[in-house]
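*Asks:* Quick one: sequence and predicted model below, then my questions.
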Amino acid sequence: MSSYPSTVVFTSISETPISITEHEDLAAHEHMGAVVSFCGVVRNHDGGEQVDKLFYEGHPHAPEVLAKIAQDIAGEFDGVRIAISHRVGMLAIGDVALTAAVASAHRAEGFAACAELVERVKKELPIWKNQYFSDGHTEWVGSL
């Protein structure tokens, strides 16, 4: 058991660019020996089709849901510090859509907590994306 309490240091749904380095810096602490991070980047293809850009739309309660997911992870993993953000709006190929950083005393806890955090965000966060394909058609992904 860690002598440092788990905490969520930052969560955000942002229309402006997000930085994995800033999230790593927020999560880092002198008590932590590991900072594990994930950076989800907009890619130029999906299902064999060329993607030009994405539009992310979030439910008005998305910030609260993201904070709750992060808090739940902090409650499940001992002694972690969490910083996470998701972008909304129009994103170009190569833009960062999701950043997550988890600091922990040891790497195993950090990897496990970061992986679970990202999985829960992908499943539970009410943010949907509209993919704009090179042939002119669009497709909503994750819509209810």
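*Replies:* Ah, there it is.
*Asks:* switch to C-alpha atoms for all contacts and neighbour counts from now on
*Replies:* OK.
*Asks:* Contacts for the longest helix seen in the chain next, please.
*Replies:* Using DSSP state H, we find that the single longest helix of the chain is helix 107-124. Here helix 107-124 makes contact (CA atoms under 8 Å, 6 or more residues apart in numbering) with 33-38, 65-66, 69-70, 73, 77-78, 80, 100-104.
*Asks:* show me where this structure has helices.
*Replies:* According to DSSP H, the helices that the chain contains are 20-27, 62-76, 107-124.
*Asks:* Show me the one of these that comes nearest residue 54.
*Replies:* helix 107-124 (15.9 Å; CA to CA).
*Asks:* got the angle for the closest one vs helix 62-76?
*Replies:* Using axes from the mean of the first three to the mean of the last three CA atoms, to 10 degrees, the direction of helix 107-124 lies 150 degrees away from that of helix 62-76.
*Asks:* Could you list the buried residues of helix 107-124?
*Replies:* 107, 109-111, 113-118, 120-121 (16 or more other CA atoms under 10 Å).
*Asks:* what does stretch 72-80 contact?
*Replies:* Here stretch 72-80 has contacts from 1-8, 81-82, 102-105, 109-110, 113, 116-117, using CA under 8 Å, 6+ apart.
*Asks:* What are the buried residues along stretch 127-134?
*Replies:* Those would be 127-133, for stretch 127-134 by 16+ other CA under 10 Å.
*Asks:* Take this one as well and set it beside the first:
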Amino acid sequence: MAGPHEVVREASTSSDPLSVDAMLAQVRDPSVGGIALFVGVVRDHDHGDAVTSLDYTAHPTATAALRTCAEQTAAAYDVTAIAVAHRTGHLEVGDLAVVVAVGAAHRQAALEACRHLIDTLKEQVPIWKEQALVDGTSEWVGLGDEPGA
């Protein structure tokens, strides 16, 4: 079995739009029988408040933390390939915020690893979002609720 460094094909943050097709291509492999995808999309509400847009701010260590989460997931699950990308900067409702793709020989491992990775990165990767609300106010959501906190 490949080590976690070889399994993690991509772990990135970028202000460029994300592509599900590009992430899917990263985890396609002749030995893969199941691919699990998670696609996080900017929605128009959060906890009852109407959201118009949001801005993601990433700490300089965010990409390294994302890679660490992916490598830990690769080491914990019987998977062949992992690709994960998180968007930064300004996003509108409907934009892709995060894409996680996991390929494995069997669907159960792919699904479990995909869920583990999205849950872990949301807890551990220092990326915050500032949501613009329809009433003209904004709120911070994420680790410590504000950048640097």
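*Replies:* Sure thing, it's come through. Computed from a predicted model, the values in this text were never measured in an experiment.
*Asks:* From the contacts of helix 107-124 of structure 1, list the buried ones, please.
*Replies:* The buried subset of those - by 16+ other CA under 10 Å - is 34-38, 65-66, 69-70, 73, 77-78, 80, 100-104.
*Asks:* And the strands in structure 2, which stretches?
*Replies:* Here structure 2 has its strands, by DSSP state E, at 8-14, 34-41, 45-46, 49-58, 81-87, 89-92, 96-104, 127-133, 138-142.
*Asks:* Just put those strands in JSON lines and tack on distance to residue 22 of structure 2.
*Replies:* Shown next, in JSON lines, are these (distance: least, CA to CA, whole Å):
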{"stretch": "strand 8-14", "distance to residue 22 of structure 2": "10"}
{"stretch": "strand 34-41", "distance to residue 22 of structure 2": "12"}
{"stretch": "strand 45-46", "distance to residue 22 of structure 2": "28"}
{"stretch": "strand 49-58", "distance to residue 22 of structure 2": "21"}
{"stretch": "strand 81-87", "distance to residue 22 of structure 2": "9"}
{"stretch": "strand 89-92", "distance to residue 22 of structure 2": "19"}
{"stretch": "strand 96-104", "distance to residue 22 of structure 2": "10"}
{"stretch": "strand 127-133", "distance to residue 22 of structure 2": "22"}
{"stretch": "strand 138-142", "distance to residue 22 of structure 2": "27"}
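*Asks:* picking up where we left off before, which one of the helices of structure 1 lies closest to residue 87 of structure 1?
*Replies:* Ranking those by proximity to residue 87 of structure 1 (CA to CA) places helix 62-76 first, at 11.0 Å.
*Asks:* what about that closest one, how far off from structure 2?
*Replies:* Superposing on structure 2 and averaging over aligned pairs (mean CA distance after the TM-score superposition for structure 1), helix 62-76 of structure 1 comes out at 0.5 Å.
*Asks:* distance between that helix and the chain's centre?
*Replies:* 11 Å (CA atoms, centre = their mean, to the nearest Å).
*Asks:* among the helices of structure 1, which is nearest residue 12 of structure 1?
*Replies:* Across the helices of structure 1, closest to residue 12 of structure 1 is helix 62-76 (CA to CA), at 6.3 Å.
*Asks:* okay, that closest one sits on what stretch of structure 2?
*Replies:* Residues 62-76 of structure 2 are the counterpart of helix 62-76 of structure 1, counting by TM-score structural alignment.
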